[in-house]
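Novice: kindly generate the corresponding structure for this input.
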Amino acid sequence: MMSVSASQMHNGKAGSGKSTALKLGYILLYVVLIAVAVFQLFPLVWLLFFSLKNNQEVFNLPPLSLPTDPKWENYTKVWEAGNIGVYFLNSVWITLAATALTVVIASLVTFAITRMKWKASSLVLGLFMLAMMIPVHSTLIPLFSMFNKVHLIDNPLSLILTYVAFNMPITIMILLGFYYALPKEVEEASVIDGCSVNRMFFRIVFPMTSSVLATTAIINIIYNWNEFIFVNTFISSDTLKTLTVGVQNFIGQYTTDWGAIGATLMISILPILIAFLFLSDRIVEGIAAGSVKG
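Specialist: This next block holds a predicted model:
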């Protein structure tokens, strides 16, 4: 009896030691994650303080110092006098239109490649994957020439078509793993019930991929929202420009309103942060689901 109780005491101490080590490991992990989070938030805090300063405070005060007199009027100035309201709306609708088209078309392409039997499916998939190797801005001159011939220069459609084309390969690549993992029994049952291919896709398959679609949507939104080169090249009318180009309005030949630039950048960041907060759970689900095949 004494030997049994001693063994139990030894096992209890070993279990307690493992539990303590596990707790210490979790504490260390949380400390590291908190440190990384603070490091990631540093630029946002700096930008917020930057946007509330005038030019003198920007250059004379330390980067993380609070402004002596917060200039909230910087936000009013850029929204009203700086025409940022128009640029903001242009960014919103162009980004959403390009993202919606990319997600729907990429889903249709992925469904055709993974679910339908046709000879050129592997070739089409290879062409899309090959497109990922092409530097985006190396196509700037050919695209400008093409859009100029079809009279799409200074037209938002040129931006939407460009964004859709360049985001298709990465979107298809993310969707592929998820589509391969989808059970075919559901589709087969719908076909037996008399469901057409189009109806099966939009009523059954498309809703089943909502988690991975959120992942592809946020990736598309971030790229489309922050894109600068194509907007600066294809769009010349002030009423059609987006936020990334509109920030140049506060850069003059002799003076630059740094506080207004900071306010514009802060306004441009907020929609992305809000979208990420709302879609963060779906993004994690989509990444996990898309990484499993079979």
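Novice: drop to CA atoms for contacts and neighbour counts, all remaining ones
Specialist: Will do.
Novice: check the offset of the strand or helix carrying Gly259 from the chain's centre.
Specialist: Using DSSP states H and E, Gly259 sits in helix 258-290. Relative to its chain's centre, helix 258-290 lies at 7 Å (C-alpha atoms, centre = their mean, to the nearest Å).
Novice: again with stretch 181-199
Specialist: 31 Å.
Novice: all helices of this structure, in order?
Specialist: Per DSSP state H, the chain carries helices over the ranges 2-51, 55-60, 73-80, 84-115, 121-131, 140-149, 156-181, 184-192, 197-200, 206-208, 210-226, 229-234, 243-246, 258-290.
Novice: so can I have a markdown table of these showing distance to Leu66 and mean neighbour count?
Specialist: Formatted as a markdown table, the helices of the chain follow (distance: least, C-alpha to C-alpha, whole Å; neighbours: other C-alpha atoms under 10 Å):
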| stretch | distance to Leu66 | mean neighbour count |
| --- | --- | --- |
| helix 2-51 | 6 | 13 |
| helix 55-60 | 10 | 13 |
| helix 73-80 | 15 | 18 |
| helix 84-115 | 25 | 19 |
| helix 121-131 | 47 | 14 |
| helix 140-149 | 42 | 14 |
| helix 156-181 | 39 | 20 |
| helix 184-192 | 59 | 12 |
| helix 197-200 | 57 | 14 |
| helix 206-208 | 48 | 14 |
| helix 210-226 | 28 | 21 |
| helix 229-234 | 34 | 17 |
| helix 243-246 | 26 | 22 |
| helix 258-290 | 13 | 18 |
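Novice: let's see this one next to it:
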Amino acid sequence: MSLSTVPPAVVDAALPEKRRRAGWGTSHRDYIKIGLWIALVIAVLVWSVPIIFMVFTSLKSEADIFGTPAFVPPWSPEWGNYVEALDRGNLLSAGANSLIIALFKVPIGLLISAAAAFALARLRFKRQRLLMGIIAMGAMVPIQVAIAPLFQVINGLDLLSTHIGVILPYIAFGLPYQTFILYGFFRGIPEELDESARMDGAGNWRIFFQMILPLSKPALAALLILDFVATWNEYSIALALLQSQDSWTIPLAIQGFQSQFTSSYGPLNAFTIMSVFPVLIVYLLFQRYFVEGAFAGAVKG
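Specialist: Next up is the predicted model:
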């Protein structure tokens, strides 16, 4: 009997069990890969639709905005919307305020959080777990609950409408979350490295600055990006503490521009797009470390 006359069922039964399982596993992986690609395409579409709408609207004249569909590209770009946003929206002043606040708040807050996390993860003292629990609970307190007493404190210190009056609360509210994240990352670094450094005469500060911080670059970079974005976009505290227009940050400037020029959709969208550039630059600078930090815990298992 030739091979061509053998029924397919007999051939399938003659195949080794391992080969059939391998084929099923490959097919299973292909289905998962296809599903992931579909999910990725859907996510890209969901996130890109508002961005495309903003870009198209920022380059249209008022007549084109109301006379053409939203997702029709502008055939004659209206670049004057960006000039008008810079001129009428006080973007440069608000951007400078947001940048100054972020450049001071983010590194100072990260340094204090890292030092606190190092003490909790590496040093041994009484009530250590209780203190860690209090810090973790502090990360759960909503900012809105403390705005009224915070306003009274800052007003009593005569720090309203100042950079330092906003930087201090930003640091305080950011410490619990950052300390909690860095504590878990520092605990994943082997303590044998500390013991080796101490045998060479290194103290706590030297271990912290020369060993722990360099090993924690991915986590620090991820927190830096997230903290910079959160500081740049923060609205509630800034609304309560920044009373004068000269001290406004980007979110307050956008709100002021929108309330003053309600129907100027072109300049408003141009204003919003330009306000995103600093955040995008920071992300591109630390992108590699951000990805490493995001998956560091998963890789360590």
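Novice: now distance to Pro67 of the first structure too, for the helices of the first structure, in CSV please.
Specialist: Output for the helices of the first structure, formatted as CSV (distance: least, C-alpha to C-alpha, whole Å):
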stretch, distance to Pro67 of the first structure
helix 2-51, 7
helix 55-60, 7
helix 73-80, 13
helix 84-115, 23
helix 121-131, 48
helix 140-149, 42
helix 156-181, 38
helix 184-192, 60
helix 197-200, 58
helix 206-208, 49
helix 210-226, 28
helix 229-234, 33
helix 243-246, 25
helix 258-290, 11
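Novice: stretch 38-51 of the first structure vs the second structure, average distance?
Specialist: Average distance, stretch 38-51 of the first structure versus aligned residues of the second structure after superposition (mean C-alpha distance after the TM-score superposition for the first structure): 1.3 Å.
Novice: could you tell me where that stretch falls in the second structure?
Specialist: With TM-score structural alignment applied, stretch 38-51 of the first structure matches the range 45-58 in the second structure.
Novice: again, but for stretch 115-133 of the first structure
Specialist: Counting by TM-score structural alignment, stretch 115-133 of the first structure falls onto residues 122-140 of the second structure.
Novice: now do the end-to-end distance for that stretch.
Specialist: 24 Å (C-alpha to C-alpha, to the nearest Å).
Novice: what about that stretch, distance to the chain center?
Specialist: 25 Å.
Novice: got the contact list for it?
Specialist: 120, 173-174, 176-177, 179-180, 187, 191 (C-alpha atoms under 8 Å, 6 or more residues apart in numbering).
Novice: rewinding a little: distance from the helix holding Gly259 of the first structure to the second structure after superposition?
Specialist: Helix 258-290 of the first structure sits 2.2 Å off on average (mean C-alpha distance after the TM-score superposition for the first structure).
Novice: now do that helix: which elements does it pack against?
Specialist: Judged by 3 or more C-alpha pairs under 8 Å, 6 or more residues apart in numbering; DSSP states H and E, the packing partners of helix 258-290 of the first structure are helix 2-51, helix 55-60, helix 73-80, helix 156-181, helix 210-226, helix 243-246.
Novice: could you redo the last one with a cut-off of 10 Å?
Specialist: The contact analysis (3 or more C-alpha pairs under 10 Å, 6 or more residues apart in numbering; DSSP states H and E) places helix 258-290 of the first structure against helix 2-51, helix 55-60, helix 73-80, helix 84-115, helix 156-181, helix 210-226, helix 243-246.
Novice: turn those into CSV, including distance to Ile283 of the first structure.
Specialist: Shown next, in CSV, are these (distance: least, C-alpha to C-alpha, whole Å):
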stretch, distance to Ile283 of the first structure
helix 2-51, 18
helix 55-60, 37
helix 73-80, 31
helix 84-115, 14
helix 156-181, 12
helix 210-226, 4
helix 243-246, 25
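Novice: Phe278 of the first structure is nearest to which of the ones you listed?
Specialist: helix 210-226 (9.9 Å; C-alpha to C-alpha).
Novice: tell me the counterpart of Gly201 of the second structure in the first structure.
Specialist: Under the alignment (TM-score structural alignment), Gly201 of the second structure maps onto Gly194.
Novice: swap in Leu224 of the second structure?
Specialist: Under the alignment by TM-score structural alignment, Leu224 of the second structure pairs with Ala217 in the first structure.
Novice: repeat that for Asn269 of the second structure.
Specialist: For Asn269 of the second structure, the residue aligned by TM-score structural alignment is Gly262.
Novice: wait, that match sits on Phe49?
Specialist: Yes. Between Gly262 of the first structure and Phe49 a contact is recorded at 8.7 Å, counting by C-alpha atoms under 10 Å.
Novice: list the contacts for the most centrally placed residue in the second structure?
Specialist: Centroid-nearest residue in the second structure, with C-alpha atoms, centre = their mean: Leu226, separated by 2.8 Å. Residues in contact with Leu226 of the second structure (C-alpha atoms under 10 Å, 6 or more residues apart in numbering) are 106, 220, 232, 279, 283, 290.
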